[in-house]
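K.L.:
Here you go, sequence then predicted model.
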Amino acid sequence: MKKRFKLLAGLLALTLALSGCGQPDPGAASGQTPVSAGSQSASAGELDVLRVGLAALPTQLDPDRSIGIASIKLFYNIFDTLLFTDKEGSICGQLADSWEWLDDTTLNVTIREGVTFQNGEPCTADDVKFTFDRILSGYGDGTIAVLYETLDTVEKVDELTVQFKLKKADAAFEQRLGSIWGASIVPQDYVTEIGDEAFQTAPIGTGPYQLVQYSPEKYVLERYDGFWGEAPAARQIEFIAYPEASARMTALVTGEVDIINDVPADARDTIAATQGLSVVGSSIKNIHIYTFNTRDESSIMSNQAFRQAVTMAIDRQTLVDTLWTDYAKVPNGHQFESYGELYIEDYPGVQYDPEKARELVKESGYDGQEVITIEMNDGYYTNGNQAGEAIVGMLAEVGIKAQVAYTDTFSLSADIRAWSSASRFDNPLGALWLLFGPGSSPANAEKGSWTPTEEFVAAGNTLIDSTDLEEQRAAARTLLEVFDTYCPGTYLYQAEDLYGIRDGLDWDMTYCENQIMPFRAGDLKVSG
């Protein structure tokens, strides 16, 4: 598993030697600024251009059609939601100026005066209603719709006020509205005029940056002078695709870009040792998971004991120690510490137990003839390929034949499917329930991979309905227990993001935990 990373580190070292970037900068002693891609303007604290090298660019930029790990990095800079979760974890207004509960199922939200979209048109209650009606009508892939499972209707009260009517009381509804993975407000007139398909590559929002160039290789954002909030530091941001890690690192070293993402673990020290560069990291609210096809009765994966064996055969700590650095970890169950009082600290999670796994394999009746397929997109998840190949070896140790199969399509019909679980908001409803509960892709009656048990559904509904903390904690524990016992899938590790960055950029990475790249005022400052 280390061979690829060592090769990357070697390539980077060669680049450093050839470019001279690994040597002391003769300009540094005389106070000269090292060469960098970011062009600092005459105005103190500003950049003309910030260049960012990404492993992948999104294929579309309509935030209400779908949200993934590539698109979420850009959405926060272009669009706004009504509410937002601030850096301390509290719900605050973003587009919303105020909000008030009229009763348990009725919420009025008033948006800020004077907000405009990036084409200059005012943002009103009509745009908010249009956005949510679009989602509730079934538009998109359901990524956002499932977040608003309790929402019934949205009605206009006046030009700046909308009313949300819920199907039932929902203790987490403000958290849903405050999710960066939630409903970004889009302009009714503009979308209606150009159509949904055109909007995917020519989006307009109310955020601090507007898209001015779109191509498969590069997206260019330009600061929107009419933005309702404080102006960000960079006048322009170029997001440039470098699919290969070695190409991203070379671009950083040679000054083509200022920031890169997905720095391989074994290349961290090499970049950090380069003058003018450093590596910064963050754990992210994303657990890499595998889904299991429990419905195909012709496959051994339909056997619960066999699925349990698969989960116990995976040495998660070795995967973390080998593939990641300081920020990744093995979680104790499909949950995040950011859940606060709903984080079940004493839950043990799945334990690595190859001896027990062998017993369960025997109990399942598996005869060693069937080859289990682990399906994944080649290189889509950081370290996903390496983890898959390692897990094939771990399964072999307990008598299970498995193989990795790479595909460009996503399907839950495979024996095992590589996926990820991002926490949409800090509550078990925002990850485990959202990803495996009713209405989710795995629970789809026709194309899904499992049927949620009554106990799982009841626990999720308790989390929605109840305001009693002890009842909520008991329900949260039940979700974890059912997932790890029935095994519609399993978790591998809570992942991390490593970024290479040039000196002179002071980047607050708090929001990076949500997998976004935040470049608003207060997120990025130019320090030199």
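P.N.:
Good, I have the coordinates. What you are looking at is a predicted structure, and each value in this text was computed from that prediction instead of being measured. Numbering: from 1, shown residues only.
K.L.:
use CA for all of it now, contacts and neighbours both
P.N.:
OK.
K.L.:
Can you name the residues in contact with the host helix or strand of residue 74?
P.N.:
Under DSSP states H and E, the secondary-structure element containing residue 74 is helix 72-78. Counting contacts by C-alpha atoms under 8 Å, 6 or more residues apart in numbering, the residues outside helix 72-78 that touch it are 61, 63, 180-181, 204-211, 515-520.
K.L.:
Skip ahead from that helix and say which helix or strand is next.
P.N.:
Next along from helix 72-78, by DSSP H and E: strand 83-85.
K.L.:
re earlier: how far out from the middle of the chain is the helix holding residue 74?
P.N.:
11 Å (C-alpha atoms, centre = their mean, to the nearest Å).
K.L.:
what does stretch 35-55 give?
P.N.:
Counting by C-alpha atoms, centre = their mean, stretch 35-55 is centred 26 Å from the centre of its parent chain.
K.L.:
and the comparison structure, right after this:
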Amino acid sequence: MANNRSTSDGRHFATDRRQFLQGSAALGAGLLVPAALSKAANAAAPGTITYALSAYPPNLRPFDWSGQAAVTVKALLFRGLLCFDEKGAVQPELAESWEQPDSRTYRFKLRPNATFQNGKPVTAEDVKASFDAIRGEKSTAYVRQAFQAVETIAVEDPKTVRIVLKQPTPSFILALAGQMAPIVFAGKMDNPDAMIGAGPYRLENSEKGVSLTFKARTDFYRPGQPATETVRFVAYPDDSLRIAALNAGDVDIIEYVPWQSMKGLSQTKGLTLQNSLGSFMYVVFNLKEGPFTDPKVRRAVAHAVKREDIVKAAFFGAGKVLDGVPLPAGSPYAVPELEHLWPYDPDRARSLLKEAGAQNVQATLLATSTYGFHKDIAEIMQQHLAAVGMQVKLSLPEWGVRVSQGNEGRYHFAVNGGGPDLGDPDDLTAFFGSGSDSYRRSFGLSDPKLDELLNRGRHESDTATRVKIYAELQRAVADSVPVTFLNFRAQGWGVRDRVKGFKVLSDQMNNQVGMAFDTASVS
């Protein structure tokens, strides 16, 4: 019985940023909200941490993925049964402890003092209702696919819940520790925008597009946490103004430190740079209609893009080419001969277009004006694809509109950023597996072969067998190209020295940064 507790074509691409990004700073400045310009964020207020967001969250729905900024903010409102520590190990959260009496069964004991923001206790019924909502037939939850492994959820008593899986699933416990499987109050689940969580803060007020202010709960289940009375998020979509706000002391922390500013920030007295290399950029396709329903055309795109140019021009060298599947260095699943599935080969791209009878492709590439590096990548890709005969028009809406258009499939192909959620190869399900429509995966993606391989890998307990399954998956992906990856990118947070206890998690867990507000304080 297992028992776990607490536990080319010769053309030269100009990689000088100024040659193809003129005017981008002016565009970004135009996006900055007037209120953020007209009044300082008062970062030095006692007991207040002011955090500069790269974008105002499109929504705060607990089960949806709507960008890193939203995930960070939602960590203050919502919590799951489990969480990750700074080394990526699974730890208790709303669950006080858990046990695994057999390979399919998990039993969770809830903290006796855990309550929701409305003061109601967190019960096993809330857990069951939350997970039933996630795994429901009409659910649009981001982790719905992972929850299809569940056979039954049973309430044993008010503080004990038993989950039985259809078959052993090693990655399931990791899905419970991620931020996309929170427990919400069962008595108010009719409106996804008004669900009540058990996080350490309450939303005190918000100004749409500008800021959100949170006040610490005095009844949080961890004594002495949260360590700061007030957390204020202010939207600074423009990179240069975000870094300027940090330097001026208007904010305490900024996310998405501009890559050209990382070195200077790290050498500035009173500031610290925290960064990681777990995030990556990739391209999704509309698989229901348009030119990319043909896998040969998708493969042409994958071979036409010179990823070195993206790393150099869009990220100032702070990244790494990714022309295969995003698996962490040193992972047993990272097979050397499968590292480069789509190397830069414009001649191969032209040949594929000819084979597909698609030598005059015209398509719209969706990105966003909110994040400069998304726009930069789109412009680089536009030039590379033109070199193989593809005419590409750019669409650059602000982030919220971009997310909506992605969710609704209103694009031909699109630039995306992402990262791992589980620290397990089952993370690939989010990119290659069938599921509810999400801007994070290709629209209309449904590939029985990929689904079968992902399902086998998810449920296999033997590591050697899993390695073989995921190698087969990578070979299948090389041909079908449900998405194509571009590069790993360094992602940085700038932190003023007056902030203590704010720690970004490891490379593979950096999207969990919102959890750092539990222990962050100001001096």
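P.N.:
Structure received. Quick caveat: nothing in here was measured; it's all calculated off a predicted structure.
K.L.:
Just the contacts of helix 72-78 of structure 1: which are in strands?
P.N.:
Among those, the members found in strands (DSSP state E) are 209, 210, 211.
K.L.:
of the residues you listed, closest to residue 71 of structure 1?
P.N.:
Proximity of those to residue 71 of structure 1 was ranked by C-alpha to C-alpha; the top entry is residue 211 with 13.1 Å.
K.L.:
Which residue in structure 2 aligns with the closest one?
P.N.:
Taking TM-score structural alignment as the criterion, the aligned counterpart of residue 211 of structure 1 in structure 2 is residue 203.
K.L.:
Reduced to three states, what does the residue nearest to its match when sequence neighbours are not counted come out as?
P.N.:
When the adjacent residues along the chain are set aside, residue 203 of structure 2 lies closest to residue 214, with 4.5 Å between them (C-alpha to C-alpha, 6 or more residues apart in numbering). The three-state label given to residue 214 of structure 2 by DSSP: H, G, I helix; E, B strand; the rest coil is strand.
K.L.:
re earlier: just give me the neighbour total for the match of residue 211 of structure 1.
P.N.:
16 (other C-alpha atoms under 10 Å).
K.L.:
quick one: it and residue 217 touch, right?
P.N.:
No: contact between residue 203 of structure 2 and residue 217 fails when scored by C-alpha atoms under 8 Å: they sit 10.1 Å apart.
K.L.:
residue contacts, the spatially most central residue of structure 2?
P.N.:
When structure 2 is reduced to its mean C-alpha position, the nearest residue by C-alpha atoms, centre = their mean turns out to be residue 418, at 4.5 Å. Residue 418 of structure 2 sits next to 279, 280, 281, 282, 440 when contact means C-alpha under 8 Å, 6+ apart.
K.L.:
give me that answer again for 10 Å
P.N.:
Shown in contact with residue 418 of structure 2 (C-alpha atoms under 10 Å, 6 or more residues apart in numbering): 67, 68, 278, 279, 280, 281, 282, 431, 440, 488, 489, 511.
K.L.:
between these, which is nearest residue 101 of structure 2?
P.N.:
Of those, the one sitting nearest to residue 101 of structure 2 (C-alpha to C-alpha) turns out to be residue 511, at 31.1 Å.
K.L.:
What is the equivalent residue in structure 1 for that closest one?
P.N.:
In structure 1, residue 511 of structure 2 lands on residue 515 (TM-score structural alignment).
K.L.:
quick one: that match from residue 72 of structure 1, how far?
P.N.:
In this view, residue 515 of structure 1 and residue 72 of structure 1 are 7 Å apart by C-alpha to C-alpha, to the nearest Å.
K.L.:
again, but for residue 443 of structure 1
P.N.:
24 Å.
K.L.:
Likewise for residue 488 of structure 1?
P.N.:
Using C-alpha to C-alpha, one gets 26 Å for the distance from residue 488 of structure 1 to residue 72 of structure 1.
K.L.:
Of those two, which one has the most company?
P.N.:
When residue 488 of structure 1 and residue 72 are compared for neighbours, residue 488 comes out ahead with 27 against 20, by other C-alpha under 10 Å.
K.L.:
Just give me the match in structure 2 for that one.
P.N.:
Taking TM-score structural alignment as the alignment basis, one finds that residue 488 of structure 1 is matched in structure 2 by residue 482.
K.L.:
dump the residue contacts of its match.
P.N.:
Residue 482 of structure 2 sits next to 283-287, 292-293, 295, 298-299, 431-433, 441-443, 445-447, 450, 476 when contact means C-alpha under 10 Å, 6+ apart.
K.L.:
are any of the residues you listed buried, and which?
P.N.:
For the contacts of residue 482 of structure 2, burial is judged from neighbour counts taken by 16 or more other C-alpha atoms under 10 Å, and it is met by 283-287, 292-293, 295, 298-299, 431-433, 441-443, 445-446, 450.
K.L.:
which parts of stretch 414-427 of structure 1 are buried?
P.N.:
The neighbour-count check on stretch 414-427 of structure 1 (16+ other C-alpha under 10 Å) flags 414-427 as buried.
K.L.:
wait, stretch 207-222 of structure 1
P.N.:
207, 208, 209, 210, 211, 218, 219, 220, 221, 222.
K.L.:
ok, back up a step: tally of neighbours for the match of residue 511 of structure 2?
P.N.:
Neighbour count of residue 515 of structure 1, defined by other C-alpha under 10 Å: 24.
K.L.:
I am finished for the moment; much appreciated.
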